[in-house]
Structure formats: C-alpha cells, structure tokens
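*Asks:* How does the following fold in three dimensions:
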Amino acid sequence: MSTSTLTDKLTMLDTIRQRQSLVKLVLSIVYIVGIVGMSIPAVRPIFQALTPLHLLFSLGILLLFHSDWSKAFIGFAVAAFGIGFLSEVSGVHTGFPFGNYIYGPVLGLKLWEVPLMIGVNWFLLIYTSGELLRRVISNKILASLAGALVMTGIDYLIEPVAIALDFWTWEGGIIPLSNYLGWIGVSFLIQLIYHYAPFKKDNALASYLLVHLIIFFAVLNFIL
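*Replies:* The predicted structure is shown next:
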C-alpha cells in the first residue's frame, strides 16, 4: 500500500470520527429497528438471523472510534475474546463456571459448540463497561469489580431475552445462581486485564453503545 493511499484512508477515518453525531444517529436507528423487528412475530426470524451481523456492526462502530492499536491493545482484545469464549466452552461441556446450558443456532457459526459471536459479545461488554467505569473510579481493582457487577447486571437483562429468542437454553429451563457467580468471576478477571493493559482508553462511542445495549435488552424484557 502506498503512503498516499494509507494517508487517504486515515483521513477518511478521521472524517468519520469527527461526525460523531451522525454515527450516533445511525447506531440508534439500528438498535431501534432491532427492537421493533424482534418485537413483531412475523418478522422476528429475519431479525434473529441478523443477530451476528448486529454484533459485528456494534463491534465495527466501537473499533472505528478506537485509536490505539498497540500490542497492548491487541493482547487485551485477544484475552477478552479468548477468556470469554473458552469460559463458555467450559460451561457448555462441564457446567463450570456458569451451569448447564446449550447454544441454539441463532448466534451463527460455532466452534466446540459455542458461537464465535459469544467471544465478540464478551469483548464488547468488557470494553464498553470498562471505558465507562474507568472515568468514575480511579482505583483499577475497584473499577474492575464494578465492571464485573455491571456486566452481571446486564446478563440478568439478557438472559430472559436470549432464552426467548433461542440464543441458548438452560437445563431444566432454570437460570442457576452459578451463572451470575460465574459472570462476576470471569468478568472481573478480564476487567483487570482491561484496566491494567497499557493502551489508550478514550473511546467516544463506548458509553453510548453500552447504553444502547442495555436499553435493547431492557425493552425486550417487557415485550417478549
């Protein structure tokens, strides 16, 4: 790639970042459409099938406004995806640390019976909640613990919706306490990595995206 081509691409990305209001509007529209689509039984299967693309869209928007692509960030990203994903693999095959459950087909391509999008979901939740809490809690350990509790609270919102939409199914149809304890433990570990990893943490879209994720599942809790 020539220097001029690279410069042009960087200029284009800077232009997009400068238009935060437009990007936020697009993000809001996508999430509103998702809520409406999931709420209408006639079109719900279409929106269920689009769930992996919705997650990738959210990931793309988040990373568009991330500026530090150092080895430290790449290491964190791999750790967040890998630890989150492998904890789910363990959960599906052994029941530890979350309990006994299986994934349905909605979240797309699976490896070891776990959708790859689950790793993306862990990364999104760690990054967005970590970015929010680092701004209000200076102590990294306390910020990590608060992040783990926030993520567990979000999972509490996600669970009924995920079950209704066939993302996953719990043994006996009951969400065990171990699920939430597991979420606190795994989330705390990855939050520590996020807060101690030496990369620039200043993403203008992270908190905005987190709010939309929470609203999405909170609203669907009342509808589904």
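*Asks:* going forward, measure contacts between C-alpha atoms and count neighbours the same way
*Replies:* Noted.
*Asks:* Now do the strands for the chain: every range, in order, please.
*Replies:* Here the chain has its strands, by DSSP state E, at 101-103, 110-111, 114-115, 168-170.
*Asks:* Out of those strands, which one sits most buried?
*Replies:* Comparing those by mean neighbour count (mean count of other C-alpha atoms under 10 Å), strand 114-115 ranks first with a mean of 24.
*Asks:* Can you give the contact residues for that strand?
*Replies:* In this structure, residues lying in contact with strand 114-115 by C-alpha atoms under 8 Å, 6 or more residues apart in numbering are 85, 88, 89, 92, 103, 107, 108, 109.
*Asks:* got the strands of the chain as a markdown table, with distance to residue 24 columns?
*Replies:* Below are these laid out as a markdown table (distance: least, C-alpha to C-alpha, whole Å):
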| stretch | distance to residue 24 |
| --- | --- |
| strand 101-103 | 31 |
| strand 110-111 | 31 |
| strand 114-115 | 28 |
| strand 168-170 | 30 |
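*Asks:* if we compare those strands, which one ends up closest to residue 36?
*Replies:* Judged by C-alpha to C-alpha, the one of the strands of the chain that comes nearest to residue 36 is strand 168-170, at 21.3 Å.
*Asks:* how distant is the closest one from the center of its chain?
*Replies:* In terms of C-alpha atoms, centre = their mean, to the nearest Å, the centre of strand 168-170 is found 19 Å from the chain centre.
*Asks:* In contact with the residue nearest to residue 145 when sequence neighbours are not counted, which residues?
*Replies:* Leaving aside its sequence neighbours, residue 145 sits nearest to residue 188 (C-alpha to C-alpha, 6 or more residues apart in numbering; 5.6 Å). By C-alpha under 8 Å, 6+ apart, the contact set of residue 188 is 144, 145, 147, 148.
*Asks:* now the other sequence, so there's something to compare against:
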Amino acid sequence: MKPSRSNIAIFIALLFHVSGFVGMVFTPYKNWFVQNTPLNLCLMAALIIWTHEEKNLSFYFFFAIAFLVGMGTEMIGVNTGKLFGSYEYGGTLGPKFNNVPWLIGLNWVVVIFCVAAVMQKIFAWMKRKMEGQQTVMPKRIQTLSLLVDGATLAAFFDWVMEPVAIKLGYWQWKNNEVPLYNYVCWFAISFVLLLIMRWMRFQKANHFAVQLFIIQLLFFMALRIYLV
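*Replies:* Here you go, the predicted structure:
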C-alpha cells in the first residue's frame, strides 16, 4: 500500500528531530546541528503545506498574517521591551530584519498552526463522545475553549522551549531570567491568531501538524533534560 503524504511527512519529521537530538547530545557535532535549525524549521513548514488538504487562498493568507504578526510583535519586543520583556536574538537563527530573525515569523506560523490542529483533533474527539451521549456543547463554549486552551498550549510550548533556546544561543534574556510577562504575551498573541484562524474559511484539520507538535514538544523536553 502506498504511504500517505502525512505518513511520509511524519517519518521525515521524526528523522530530522531524532537525528538532531542525537547529534546535539551524543556527538561532537553539536554546533553543526544547531546551525542547521533554520533548515529544519523551513522543512517542517513546507511539510505542513504539502500535507494539508483542501488548500485555498484563505489558508495561505493566514500563513501570511501569522508571519507578519509574529515578526511585528517580536520587533516591538526586541527593540522596545514592551512585549515579552528584555531580550535579544543571537546569530543562530539566520538573517534578521530590524533585529529579529526572519525565521521567528515562520516559527510563529508553525506553532500556531500546529496548536490549532491539535485543538481541532481534540474537539473532533469530544464531539463524537458527546454525540454518543446525545449531548451538544454550545457553540460559544466551543469557541472560547478552543481559543483559551489553544493559547495556553502555545504558551506551554514556549515554556518548554525557552531554556533550550537560551542554551543553544537562539536568544538571550536580560539577567538570564525569563519574565512571566513573556508567557502572558505568548498567550495573548496566540489567542488573537487563533481567533483570526477561527474566522477564516479553510480546513483546519491536519494530521501531520498534530504529530509535528508532539514531536517538537518531546524534542525540546528531551533537550531540556539533557542540555539544561
């Protein structure tokens, strides 16, 4: 039987993340693997697009919005300290615009899209469960839960990633302390992006994006144990 696009993408994502973990932790080539972070993130974004079914103009438009919002908020944060806190980016993540790596905008796209896919998966499971019990969750409760739980999940992902990113030189915080305000901003910005995504008319379900979120979360958790 011919493997699906999703299964091929999951295999590639596992290959890259497992190889990256082994390379960073157990080989003398840690710096080489760290320097190739941009390649990994660009590939994961490309795989999301490749595996997504029923792509339309709104799908690509959301990618553009999430990228621009991510870049814009990060530029405000880096240059003024009014969002996230006092921090600066290193050179690991590649070329910058106004002190923010272009790759950070793409990271916002990937994280938000994967979180939305996870929440879509959870809600589909809950819907089947409730239909079996002949109950229905009110539409407003569904939307609120999607936004709040999704934004919380995005902020949690950043919390897991932060010490690893600092250790690998992605960015640095003033006094080496990550402020609580950073996670508040992550929650608020994620909430807004998820709301925009909710409004836009395109297929939100993406099996690969769900698996990618799990893979990346486990990847950073493992690095947090071994490197931090």
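*Asks:* Now the TM-score, please.
*Replies:* These two chains, once laid on top of each other, score a TM-score of 0.88 by TM-score structural alignment, normalised by the length of the first structure; 210 aligned residues with a C-alpha RMSD of 1.7 Å.
*Asks:* circling back: got a ChimeraX select line for the buried ones in the contacts of strand 114-115 of the first structure?
*Replies:* Under the burial definition 16 or more other C-alpha atoms under 10 Å, those of the contacts of strand 114-115 of the first structure that qualify are selected in ChimeraX by:
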select :85,88,89,92,103,107,108
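*Asks:* Which member of the contacts of strand 114-115 of the first structure is positioned nearest residue 173 of the first structure?
*Replies:* The closest of the contacts of strand 114-115 of the first structure, once distances to residue 173 of the first structure are taken by C-alpha to C-alpha, is residue 103, at 13.1 Å.
*Asks:* Quick check: the aligned residue for residue 25 of the second structure in the first structure?
*Replies:* In the first structure, residue 25 of the second structure lines up with residue 39, judged by TM-score structural alignment.
*Asks:* and that match, what does it touch?
*Replies:* Contacts of residue 39 of the first structure by C-alpha under 8 Å, 6+ apart are 220, 223, 224.
*Asks:* rerun at 10 Å
*Replies:* By C-alpha atoms under 10 Å, 6 or more residues apart in numbering, the residues touching residue 39 of the first structure are 33, 47, 219, 220, 222, 223, 224.
*Asks:* Any figure for the gap between the counterpart of residue 123 of the first structure in the second structure and residue 103 of the second structure?
*Replies:* The equivalent of residue 123 of the first structure in the second structure is residue 109 (alignment by TM-score structural alignment). According to C-alpha to C-alpha, to the nearest Å, residue 109 of the second structure and residue 103 of the second structure sit 10 Å apart.
*Asks:* Overlap in contacts, the two.
*Replies:* 67, 70.
*Asks:* just the helices in the first structure please.
*Replies:* 3-18, 20-39, 44-49, 51-64, 71-94, 117-136, 140-164, 177-196, 206-223 (DSSP state H).
*Asks:* one step back: please pick the buried ones from the contacts of residue 39 of the first structure.
*Replies:* Among the contacts of residue 39 of the first structure, the ones that count as buried by 16+ other C-alpha under 10 Å are 47, 220.
*Asks:* Pull the most distant pair out of the contacts of residue 39 of the first structure.
*Replies:* Across the contacts of residue 39 of the first structure (C-alpha to C-alpha), the longest gap, 17.8 Å, separates 47 and 222.
*Asks:* that older thread, the match of residue 123 of the first structure contacts residue 45, doesn't it?
*Replies:* Yes. Using C-alpha atoms under 10 Å, residue 109 of the second structure makes contact with residue 45 at a distance of 8.0 Å.
*Asks:* neighbour-wise, which of the two wins?
*Replies:* Higher neighbour count among residue 109 of the second structure and residue 45: residue 109, with 22 against 18, using other C-alpha atoms under 10 Å.
*Asks:* measure the residue lying closest to the more buried one once chain neighbours are set aside to residue 36 of the second structure for me?
*Replies:* The shortest distance from residue 109 of the second structure to any non-neighbouring residue, by C-alpha to C-alpha, 6+ apart, is to residue 66 (5.3 Å). Per C-alpha to C-alpha, residue 66 of the second structure is found 23 Å from residue 36 of the second structure.
*Asks:* One more: residue 42 of the second structure?
*Replies:* From residue 42 of the second structure to residue 36 of the second structure the distance is 10 Å (C-alpha to C-alpha).
*Asks:* same check, this time on residue 207 of the second structure
*Replies:* Applying C-alpha to C-alpha to residue 207 of the second structure and residue 36 of the second structure gives a distance of 26 Å.
*Asks:* Those two: who's more crowded?
*Replies:* Taking neighbours as other C-alpha under 10 Å, residue 207 of the second structure and residue 36 compare with residue 207 leading, 19 against 14.
*Asks:* What residue in the first structure is paired with residue 206 of the second structure?
*Replies:* In the first structure, residue 206 of the second structure lands on residue 203 (TM-score structural alignment).
*Asks:* right, and that match touches residue 20 too?
*Replies:* No. Residue 203 of the first structure is beyond contact range of residue 20, at 11.2 Å (criterion: C-alpha under 10 Å).
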